[in-house]
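Student: Just need the structure, nothing else, for what follows:
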Amino acid sequence: MCRHLGYLGPPVPLRSLLFDPPHSLATQAWAPRDMRGGGTINADGFGVGWWPPGAVVPVRHRSAMPIWTDTTLPALAGAVSSGAVLAAVRSATVGMPVVETAAAPFTDGRWLFSHNGVIRGWPSAVAALARDLPVDDLLTLDAPTDSAILWALVRARLRSGEPPAKAVAAVVGDLVTVAPGSRLNLLLTDGHQMIATTLGHALSVRPGRGSTLISSEPLDPGPSWQPVADGHLVTATATEVEITPIFSAPS
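Tutor: Take a look at the predicted model:
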């Protein structure tokens, strides 16, 4: 069912998020502690996106292989630092393709996006919502997966000028209506703010002095981690965190 994380704050080596902590994202790929709704490991690909200093558009690295098979990544992650990062490891839903383009993060312009979960009744459950998307968007999906269509739905709202928190909450609301029982932990960032949801899966937040870290599971046993209750939306910058019920999200 995937694991993901987002970081905003002073630049840190990617390795300090992906590999170094005792329960790093790489560890969560093969030894997750709180998988819900099926799945035991996250071995169907991974991705990491980050903003180089001064960049508006993020850089992204993805693979269809398990993160532990990429022998060049630990050194790369030690050499690259960023103050804005989104990374994910994937556990593909049965029937979904295991290809590089199905791995989060998905991107468009300044945005990075990840989905931890599953849309129940896929694909017929979202057919009506998909009909409202531009044909070009449907023809250029990264992959024929529920996560990719979720990104297309969120992206369409962002392009229309909808505030990020409102866009994410609206898409979750639409999916709850047409595909009840779906698991919808979403994570969105533009390198300055993060929007995350909890619906069916775990999520924790670690506010710090000038930094914020959001992760499916805490990276370490430190006392600063705060679990986010199910059905909530997190809006965060490097210095502020707000947690509200999804369906009373700020506009």
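Student: Could you use CA atoms for every contact and neighbour count after this?
Tutor: Noted.
Student: Report how many residues lie close to residue 227.
Tutor: Neighbour count of residue 227, defined by other C-alpha atoms under 10 Å: 16.
Student: Please report how far it lies from residue 100.
Tutor: 31 Å (C-alpha to C-alpha, to the nearest Å).
Student: what's around the spatially closest residue to residue 52 that is not a sequence neighbour, how many residues?
Tutor: Distances taken as C-alpha to C-alpha, 6 or more residues apart in numbering put residue 82 closest to residue 52, at 6.0 Å, once the chain neighbours are dropped. Neighbour count of residue 82, defined by other C-alpha under 10 Å: 19.
Student: do residue 70 as well
Tutor: By the criterion of other C-alpha under 10 Å, residue 70 has 11 neighbours.
Student: Which strands and helices lie in contact with the longest strand seen in the chain?
Tutor: Longest strand of the chain, by residue count under DSSP state E: strand 3-13. Secondary-structure packing of strand 3-13 (3 or more C-alpha pairs under 8 Å, 6 or more residues apart in numbering; DSSP states H and E): helix 25-30, helix 73-79, strand 81-89, strand 111-118, strand 183-189, strand 212-215.
Student: Proceed likewise with the subsequent sequence, for comparison:
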Amino acid sequence: MAGSLYRSGIRLEKGVVDLCRLLGYVSERPLSAVEGLGPTEFQTFTSLSAVHGDGWGMAWARPGSTRVEGATSPVSAADDPSYFELAGQALGSAGLVHLRWATDGLVVHSMNTHPFIDGAYALAHNGSISPIAVLESLLSERSRAALKGTTDSERYFRLVLQCIEETGAERTGLARAVGLLHEHFPEASLNALFLTPTRLYAVHVNSGAATPLDDLRELVGSDDAMPHGHATAYFDMAYKVSPTAVHVISSGLPDEGWTPVPADSILAIDLSTRETEVLDPLALPSAQ
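Tutor: Presented below is the predicted three-dimensional model:
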């Protein structure tokens, strides 16, 4: 597995990508990321930092709280004791974990590390949206003023919040933002986890995105050496429902027990009931 790719904390040079790994959960009670996924599967997820080693981040929501809390670091998860410390704590009943593989030219710095958090909302992205200048042109002056870093992903987050404010509705705003981005950037992966006061949304919109096989082969040497699913299903997302929790994850773990998130859809997980619903964000005209 991917753990064999990591040698003495040194990663190989990367190509021009911003492609990351995502893990999200909604549970009936606060639990740790390790407990929720299970120690073995969580270790497999963490070992993906052999490829996705440009920092990590977590966000979590405590029951009854109106704010999302979080932590980020530009250090590889495999090298950062803080990552393992937080992963072992029952921080909240809903949350997400992000492992970053940064685009060349975008600084590996805390200001660019996912998730991006504002009050009751947090977003972590797996993909690359370019040109960034075109993406930024979709933002209002107020949204641009709130930017702190240089990534396309933070601009994605600000567009989602902007659309929620414009529509007055969480799911409609998210769907509008995703539809608008898909319209302007049809070859981009918009895969993301978006945590709100009521739901965890898993955006799985990437039908025009190409798997970064050349970058992966340069990094690990061959298709056989890649983590599970990276060569054939890089942008896939899947979810698992248990009696007490729902988990959603990007490719990298064994497939058994996981249900694929439908292509070009948004999986919505209710934080109170853990009920799941599949939404079609591309059915909503972006101009509405």
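Student: For the two chains, what TM-score is obtained?
Tutor: The TM-score (TM-score structural alignment, normalised by the length of the first structure) is 0.84; 235 aligned residues with a C-alpha RMSD of 2.3 Å.
Student: What segments of the first structure are helices?
Tutor: According to DSSP state H, the first structure carries its helices in the segments 15-18, 25-30, 73-79, 127-130, 135-139, 146-159, 164-178.
Student: residue contacts, the residue nearest to residue 52 of the first structure?
Tutor: 10-14, 50-53 (C-alpha atoms under 8 Å, 6 or more residues apart in numbering).
Student: switch the cut-off to 10 Å
Tutor: Residues in contact with residue 82 of the first structure (C-alpha atoms under 10 Å, 6 or more residues apart in numbering) are 7-14, 49-53, 191.
Student: what's the counterpart of residue 165 of the first structure in the second structure?
Tutor: Using TM-score structural alignment, the partner of residue 165 of the first structure in the second structure is residue 171.
Student: Residue 154 of the first structure now?
Tutor: By TM-score structural alignment, residue 154 of the first structure lines up with residue 160 in the second structure.
Student: Wait, that match touches residue 116, no?
Tutor: No: if you go by C-alpha atoms under 10 Å, residue 160 of the second structure and residue 116 don't touch, sitting 11.7 Å apart.
Student: tell me, what's touching those two both at once?
Tutor: 123, 154, 194.
Student: coming back round to it: ranking the helices of the first structure by mean neighbour count, which comes first?
Tutor: Among the helices of the first structure, the stretch with the highest mean neighbour count (mean count of other C-alpha atoms under 10 Å) is helix 25-30, at a mean of 24.
Student: And for residue 185 of the first structure, the neighbour number?
Tutor: 28.
Student: Now, of the contacts of residue 82 of the first structure, which are buried?
Tutor: 7-9, 11-14, 49-52, 191 (16 or more other C-alpha atoms under 10 Å).
Student: Can I get those residues in JSON lines including distance to residue 122 of the first structure?
Tutor: Shown next, in JSON lines, are these (distance: C-alpha to C-alpha, whole Å):
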{"residue": "7", "distance to residue 122 of the first structure": "31"}
{"residue": "8", "distance to residue 122 of the first structure": "33"}
{"residue": "9", "distance to residue 122 of the first structure": "37"}
{"residue": "11", "distance to residue 122 of the first structure": "39"}
{"residue": "12", "distance to residue 122 of the first structure": "38"}
{"residue": "13", "distance to residue 122 of the first structure": "38"}
{"residue": "14", "distance to residue 122 of the first structure": "34"}
{"residue": "49", "distance to residue 122 of the first structure": "27"}
{"residue": "50", "distance to residue 122 of the first structure": "30"}
{"residue": "51", "distance to residue 122 of the first structure": "33"}
{"residue": "52", "distance to residue 122 of the first structure": "36"}
{"residue": "191", "distance to residue 122 of the first structure": "31"}
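Student: quick one: which of these is nearest to residue 27 of the first structure?
Tutor: residue 14 (14.5 Å; C-alpha to C-alpha).
Student: aligned partner of the closest one in the second structure?
Tutor: So, by TM-score structural alignment, residue 14 of the first structure is matched to residue 33.
Student: how close does the nearest residue to its match once chain neighbours are set aside sit to residue 45 of the second structure?
Tutor: Excluding its sequence neighbours, the residue lying closest to residue 33 of the second structure (C-alpha to C-alpha, 6+ apart) is residue 87, at 5.1 Å. Here the distance between residue 87 of the second structure and residue 45 of the second structure works out to 12 Å (C-alpha to C-alpha).
Student: shared neighbours, these two?
Tutor: Common neighbours of residue 87 of the second structure and residue 45 (C-alpha under 10 Å, 6+ apart) are residue 97.
Student: So what does residue 280 of the second structure match up with in the first structure?
Tutor: Structural alignment places residue 280 of the second structure opposite residue 245 in the first structure (criterion: TM-score structural alignment).
Student: ok, how many other residues are close to that match?
Tutor: For residue 245 of the first structure, the neighbour count with other C-alpha under 10 Å is 16.
Student: Spit out the contact partners of it.
Tutor: Going by C-alpha under 10 Å, 6+ apart, the list of residues near residue 245 of the first structure reads 169, 197-198, 229-234.
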